[in-house]
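Undergrad: predicted structure and sequence below. I'll ask about it afterward.
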Amino acid sequence: MQRRNFIATAAIGTAGLAATKVTANIDSNNKDFELKNNINHSVCQWCFDSYALEDFLKVLNELGIKAIDLIGPKDWPLLKKYNIHCSMCNGAEISLTEGWNDPKNHEQLVQNYAEIIPQVAQAGYTNLICFSGNRNGMNDYVGLQNCVDGLSQIMPIAEKHGVVIQMELFNQVNHPDYMCDSSIWGVELCKHLGSDNFKLLFDIYHMQIQEGDIIRSIQNYHPYFGHYHTAGVPGRNEIDETQELYYPAIMNAILATGYKGYVAQEFITTWEDKIAALKDAFLRCDI
């Protein structure tokens, strides 16, 4: 996904944070790594793509993590081999910048999603990501209606197969000009579509940068949020004391809504031991 290009560059500038990391007390052999699992934990594979996918799935099995995000159809057989659920599927989108807000993309997107949605269901998965695309000078109201016009063509297919289409919210710092950059705009899109099979992927990192007041947003708009991503602010690094969000409180707010879906770690680690950083993040969210 294109977001990697930005993050690889940004990570260089934040590497100095590694010297101040605060780690949880984690035994190298996982003896001290035990989860309550009140939160259904997942992780975005692209953040750890220095590991071959199969090797990373073996690590998740060792940790008892049952899900992974942003995997497309070609790799689902490998997930099945290791009994890892795909908590957010991809593969139908064109790009982050070319999305449903531009009618010129509708024909291709409808074709892509009509093909992938049944595959998601057949594989036993539920969630499939989508993107608004960039504004390119377009009015937000026009873009919203364009999204409604396009997405309405695939919602009957999603409803038939029990698949939930989820549009991710981004900030304007990392993704300048992206249209779905506020909870309010995303919620209005959900209301206009009027389907339980369309939700928002609420990326906590992006929305802290873009609008803040994370817990209030969760409390107010949780019926429209179908999935959550984490990362530290600033820098999209670890969710420890080097950043400004307090994730245990955020996780408690999510649980209080009755949410039963997945929370996926999506941070770029600055630690030398990447798996130790991932363990630390899981434990901090495991309230």
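TA: Yep, that arrived.
Undergrad: C-alpha only now, for contacts and for neighbours.
TA: Fine.
Undergrad: in the helix or strand hosting residue 250, which residues are buried?
TA: For residue 250, the host element (DSSP states H and E) is helix 247-256. Of the residues in helix 247-256, those with enough neighbours to count as buried (16 or more other Cα atoms under 10 Å) are 247, 250, 251, 252, 253, 254.
Undergrad: second one coming, line it up with the first:
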Amino acid sequence: MPRLAANLTMMYTEHPFLDRFKAAAGDGFSGVEFLFPYEFAAADLKSRLEENGLTQALFNAPPGDWAAGERGIASLPGRESEFQRGFEQALEYAAALGNRSLHVMAGLIGSGQDRAAHRDVYLKNLAWAARAAAPAGIAVVIEPINTRDIPGFFLNRQDDAQAICAEVGADNLKVQFDIYHCQIVEGDIAVKLQRDMAGIGHIQIAGVPDRHEPDLGELNYPYLFERIDALGYTGWIGCEYRPKAGTSEGLGWAQPYLANH
């Protein structure tokens, strides 16, 4: 049975952010994730989790200048010190919120830029982050993202992500398998889940192609949930989608899983 975490960045946008925790709990979610916590005090977020009986599943390390279009800095040459400072801040928040996974975004690479140089920086930063996170029992996760949603994103394929993790060789470095992104770039979801499950640290879902509820679009999520269960995955599955209308009104697809959680 999937353990569903509501993504509070994309879901429950009918409410102010700090009120989304209560809304998610009211609909039966026991876990939440979001992109970034840094505009809020960790104590305020922790109190919302505790008041509503929620577990923090995941959030992202600082991504650089998000408003200016940056989408991570882990692979960007010359930004290593900034990456390390940001990741240390993420560890401080994780210590307060209790999550055991941190997502590190790779960043963008422009046409004509040296991919090998970016990859070298990426591996070194990931190795550093994995070492920094290990004493707290935290996993670092990296996510392949489709280039339709984020043109120029450095990491796009599941096999590339798994190869990077293998090359770094840290036990706490895993892949964040976003089914939405994988379907757009590669497809063949069930086979890739089976091939890579040992290296998957977090799963996310959304309908394809429009990133609405998982029951809208081309994927058969009840079948995929059964496959994920059969493969022994017991981690969180983040619902990282944009509700087509109201968040609560669109949760019919989730009721069999929330009711039995």
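TA: Sure thing, it's come through. If you're wondering where the values come from, they're calculated on a predicted model, not measured in any experiment.
Undergrad: rewinding a little: and the helix holding residue 250 of the first structure, what does it pack against?
TA: Contact analysis of helix 247-256 of the first structure by 3 or more Cα pairs under 8 Å, 6 or more residues apart in numbering; DSSP states H and E lists helix 214-221, helix 274-285 as its packing neighbours.
Undergrad: before we move on, back to that, JSON lines for the buried residues of helix 247-256 of the first structure, including distance to residue 240 of the first structure?
TA: Putting the buried residues of helix 247-256 of the first structure into JSON lines (distance: Cα to Cα, whole Å) gives the following:
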{"residue": "247", "distance to residue 240 of the first structure": "9"}
{"residue": "250", "distance to residue 240 of the first structure": "13"}
{"residue": "251", "distance to residue 240 of the first structure": "14"}
{"residue": "252", "distance to residue 240 of the first structure": "17"}
{"residue": "253", "distance to residue 240 of the first structure": "18"}
{"residue": "254", "distance to residue 240 of the first structure": "19"}
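Undergrad: before we move on, the earlier item: quick one: closest of the helices and strands packed on helix 247-256 of the first structure to residue 239 of the first structure.
TA: Between residue 239 of the first structure and those, the tightest spacing by Cα to Cα is seen for helix 274-285, at 6.2 Å.
Undergrad: so which residue is dead centre in the first structure?
TA: residue 229 (4.3 Å; Cα atoms, centre = their mean).
Undergrad: which residue in the second structure aligns with that one?
TA: If you follow residue 229 of the first structure across to the second structure using TM-score structural alignment, you land on residue 204.
Undergrad: so that match, which of the three states?
TA: With DSSP: H, G, I helix; E, B strand; the rest coil as the basis, the three-state label of residue 204 of the second structure is strand.
Undergrad: and the gap between it and residue 256 of the second structure?
TA: When distance is defined by Cα to Cα, to the nearest Å, residue 204 of the second structure is 18 Å away from residue 256 of the second structure.
Undergrad: for residue 147 of the second structure, same thing?
TA: 33 Å.
Undergrad: those two: who's more crowded?
TA: It is residue 147, of residue 147 of the second structure and residue 256, that has more neighbours when counted by other Cα atoms under 10 Å, with 15 against 11.
Undergrad: secondary structure element for that one?
TA: Of the helices and strands defined by DSSP H and E, none includes residue 147 of the second structure.
Undergrad: is it in contact with residue 156, as I believe?
TA: Yes. If you go by Cα atoms under 8 Å, residue 147 of the second structure and residue 156 touch, sitting 7.2 Å apart.
Undergrad: what's residue 94 of the second structure in contact with, if anything?
TA: 100, 102 (Cα atoms under 8 Å, 6 or more residues apart in numbering).
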